[in-house]
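Participant: dropping a prediction and its sequence here:
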Amino acid sequence: MEEGLKPDESPLLGDRHCHEQPPPGTASTLQTIGNIIVSIVGTGILGLPFALRVAGWLAGSFAIIVAGISTYYCMILLVQCRDKMATEEPTTETRTYGDLGQKALGKTGRYLTESLILVSQCGGAVAYLLFIGQNLSSVFKFNGFTTSTFIFMLVPIEIALSWIGSLSALAPFSIFADVCNLLAMAIVVKEDVQKVFGGEFKFSDRQAISPGPGGLPFALGMAVFCFEGFGMTLALEQSMKERGKFRGVLANAVAGIASLYIVFGFFGYMAYGDATRDIITLNLTQNWSNIAVQIGMCMGLVFTFPIMVHPINEIVEGKLRNARWFQKTDNDDDDHRGGYLARWIGRSGMYLFRAVLIAALAFLASFVPGFGAFSSIVGSSVCACISFVLPALFHLRLLGPSLPRWRKVLDCFIMQLKKGVEKQAVMECFGGSYDPNCAENRPKKKKKIFDLPDCELGFCCLGFCLVVQMAGLSFPHLENVRHHLLNLFSNVSNVAFSSCSVIQLSHFRT
């Protein structure tokens, strides 16, 4: 427990404050680029062709570009906030995202930030299980096992692996999973190029922009999920030997990753068209080389799954260690029967928690309809909060008085836009995202007010929210009026989006 903090004031992720300056970074420019790529690129890239199928190749590529630019901008916001804190409190180093949240919003900001990171880790773990289950059910489909069956088969293995004390023993498997991921991408690109240049399709058959309103938000949610890596931003910047070059290095890395995403998604969609699956490896020809890569990728992810859930274990177990009763029993004499029993109960409780956590994640994964839809929902909700809303909010809180008006408006726009994108992405997922043309046939209930559809009314209200925010920046003495207007327009937009969601869901069920 941190010195000077009460037990109930300890942060979720344990000791985060450091009153000494950290040692200087040692990473070169090339090493930092590699670290950024490893921190961002993951299995989500294999779902991008499906995102382009839902949104259209042009709209999907645009979504990837927007996500890349927004990711770079908001990562720089975090660095600017940390630099601001360094000038005001030179003896205290802000090292983590949670530290920044506490500086901006107090203890509530730390808990909010780290709770969102916790939820995003759970979402990533569920995506891992879905990815493994769907690939194994595709390879061994002759057995008749479903995706849920394979997911529950993994539970005993993952529980046993989660009880390993040192994660360093699993590091080789993480490298193995990355190698298999690269091999899978190479095989997909090879087959895509063969199909594209083999004359097996017509370019005119591939839609550029989906006619449905939810295609672009769906692709944007998937792209945000693929770019998620904000928890490592400050650590990556601090690891550099020459920190002044971080912005240029980050820009080059994000541009390269975005280009890779666009090329991979484009060729995948061009090759398979409307038959594109939510995980592109499911479209591969079932020969021995492709099957070997799929199985190898799944094996690597099975052994790296404990690394994904380790931050969750660290959060809960850290809180347990900071509890008064745990510290009391931990300091008791070993010969004391009560102290020994209490410590045994504590250790058993931690093992039990890890087992229950994995079982709960597997149970949740068994109800998720598919990797693509789930990734888009996680990306447009939790990941968007971590990636865009919190950096913009922290930037306004910490640097607001010194910012030009256009920067304030841009930060407000980022925070307001997330709400509309999230609503539309969720509607697309539940309204039949597996058929990119289904949006054409969805009923559009008209509002008598302004004669606008629900979705358009919701976006209009979001626009009014932005206007009110801008007016509030110009007339600070109207703060109360601004607050009431924001509540009004936000509530109307929520009702409009909810009404549209009900229509989508009822149409989907029928």
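Facilitator: Good, I have the coordinates. Numbering: from 1, shown residues only.
Participant: contacts, neighbours, all on C-alpha from now
Facilitator: Fine.
Participant: who touches stretch 242-258?
Facilitator: Contacting residues not belonging to stretch 242-258 are listed as 25, 28-29, 32-33, 36-37, 41, 64-65, 68, 72, 76, 237, 240 [CA atoms under 8 Å, 6 or more residues apart in numbering].
Participant: use this one as the comparison:
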Amino acid sequence: MQASQDSFQAEPGWYVSAQQPEEEAAAAEEWSPLLSNEPHSQGSPGVSFGLSVFNVMNAIMGSGILGLAYVMANTGILGFSFLLLLVALLASYSVHLLLSMCIQTAVTSYEDLGLFAFGLPGKVVVAGTIIIQNIGAMSSYLLIIKTELPAAISEFLPGDHSGSWYLDGQTLLLIICVGIVFPLSLLPKIGFLGYTSSLSFFFMVFFALVVVIKKWSIPCPVTLKCIDGVFQISNATDDCKPKLFHFSKESIYALPTMAFSFLCHTSILPIYCELQSPSKKRMQNVTNTAIALSFLLYFVSALFGYLTFYDKVESELLQGYSKYLPHDVVVMAVKLCILFAVLLTVPLIHFPARKALMMILFSNFPFSWIRHSLTTLALNIIIVLLAIYVPDIRNVFGIVGASTSTCLIFVFPGLFYLKLSREDFLSWKKLGALFLLITGTLVGSFSLALIIFDWVNNK
């Protein structure tokens, strides 16, 4: 045991023996499984490659898919394509750095990686960032429910039911959170919620297919005019030529929304721990496949959503279909699918947020149902208040994407790698980590400043 400890301490910052040749160290980094304090149970083969890809995609795909058509409208098709591809590649590379560090340090959570790099302050900062990120994601999901569920219900009801309590978004939101979200979030283990989340991928595929098909159901131009209190399609407006490049004050939401849409880094280590025949290379292939498929779904839905509405596209894409195709059966079906997927995703995102909060406040205390319940209740109250009082989903994408998403995808992986790695500073990995750090810092700070400036001017 003493020899083992000496070997670990030979190279501070890395759990690799100082006497190990560089070729063997590289091979160990490439193939060694993550050392986990919670190994697979006896006889458990782990999760297959395909299911792991599916799990990572579930971690990636979310409400961001509804905001990317709006981003394309404010960046142009080629501008959007370049930025989306850049963010996807950087997200994949940052996972590569995370896996390299986590294999060598034998940690099993993002928070512990912050602890290993910068001690307790690093752990607290990472945990706080995860809390803010997940609160933002959950509030964006509840904002979709508040906005879209009343419209979805009204389309199924004959006659005029305006003013009814069951068509009030805030009332429905409170009922759903009290009756569904809070009870599911109270569960101490994530368990069976993983099975329910498997439906969300198919709902996203269905959504993308509907966006493609409905491109030919809405004529262009697509302006609305109000006649006797009813919105109707008017054919007297601007042209419908797609823009290849476009810049406006709304373009500042582009990179934050994309960063928000590709964040899966807090789920990578738990998925890796359960991977069948785990290795860095195998997990990297899982991540690359999931990011590539997510990129495809994002791009297709954004492109055809933009080509449907052009500069009239809403910041939340479903709102456009609610206006122009209010009683279309397929659109009604896809609304329900998206709302169902969103509803089941909220408790899943709640778990890492609560874990991070408990880690900050009660890390030295044994499990208590009272603390567990009060923490869950506090988080649910916060996300409900945000969903009620935030007027536009792009505000969530912008602020959360510019701050916490860029930190978790770009800044922290680059910073931690520069701190922990014993490689030469001019090595490709360290230069790549430095590029991630600088890019994330500049993009996040610049975007956040412009978004706040835009808010102040609008007020």
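Facilitator: All right, it came through fine. Since we're looking at a predicted model, the values are computed, not measured.
Participant: of the contacts of stretch 242-258 of structure 1, select the buried ones using a PyMOL command.
Facilitator: Only the buried entries of those go into this PyMOL selection, using 16 or more other CA atoms under 10 Å:
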select buried, resi 29+32+33+36+37+41+64+65+68+72+76+237+240
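Participant: list the contacts for the residue most central in space within structure 1?
Facilitator: By CA atoms, centre = their mean, structure 1 has its centre lying nearest to C383, at 3.6 Å. By CA under 8 Å, 6+ apart, the contact list for C383 of structure 1 reads 120, 224-225, 228.
Participant: tell me which of those fall in helices.
Facilitator: Secondary structure assignment by DSSP state H places 120, 224-225 of those in helices.
Participant: re earlier: so which of the contacts of C383 of structure 1 comes closest to P211 of structure 1?
Facilitator: Minimum distance to P211 of structure 1 across the contacts of C383 of structure 1 is 21.8 Å, recorded for V224 (CA to CA).
Participant: what do we get in structure 2 for the closest one?
Facilitator: Under the alignment defined by TM-score structural alignment, V224 of structure 1 corresponds to A259 in structure 2.
Participant: sec struct for I164 of structure 1, please.
Facilitator: For I164 of structure 1, the reduced secondary structure class is coil; criterion used: DSSP: H, G, I helix; E, B strand; the rest coil.
Participant: K225 of structure 2 too?
Facilitator: Judged by three-state DSSP, the three-state class of K225 of structure 2 is strand.
Participant: map the residue nearest to the centre of structure 1 onto structure 2.
Facilitator: The criterion is TM-score structural alignment: under it, C383 of structure 1 has S405 as its aligned partner in structure 2.
Participant: a helix runs through that match, doesn't it?
Facilitator: Yes. Per three-state DSSP, S405 of structure 2 lies within a helix segment.
Participant: and the strands in structure 2?
Facilitator: 223-227, 230-234 (DSSP state E).
Participant: report the separation between the alignment partner in structure 2 of A251 of structure 1 and A88 of structure 2.
Facilitator: Counting by TM-score structural alignment, A251 of structure 1 corresponds to N288 in structure 2. Here N288 of structure 2 is placed at a distance of 9 Å from A88 of structure 2 (CA to CA, to the nearest Å).
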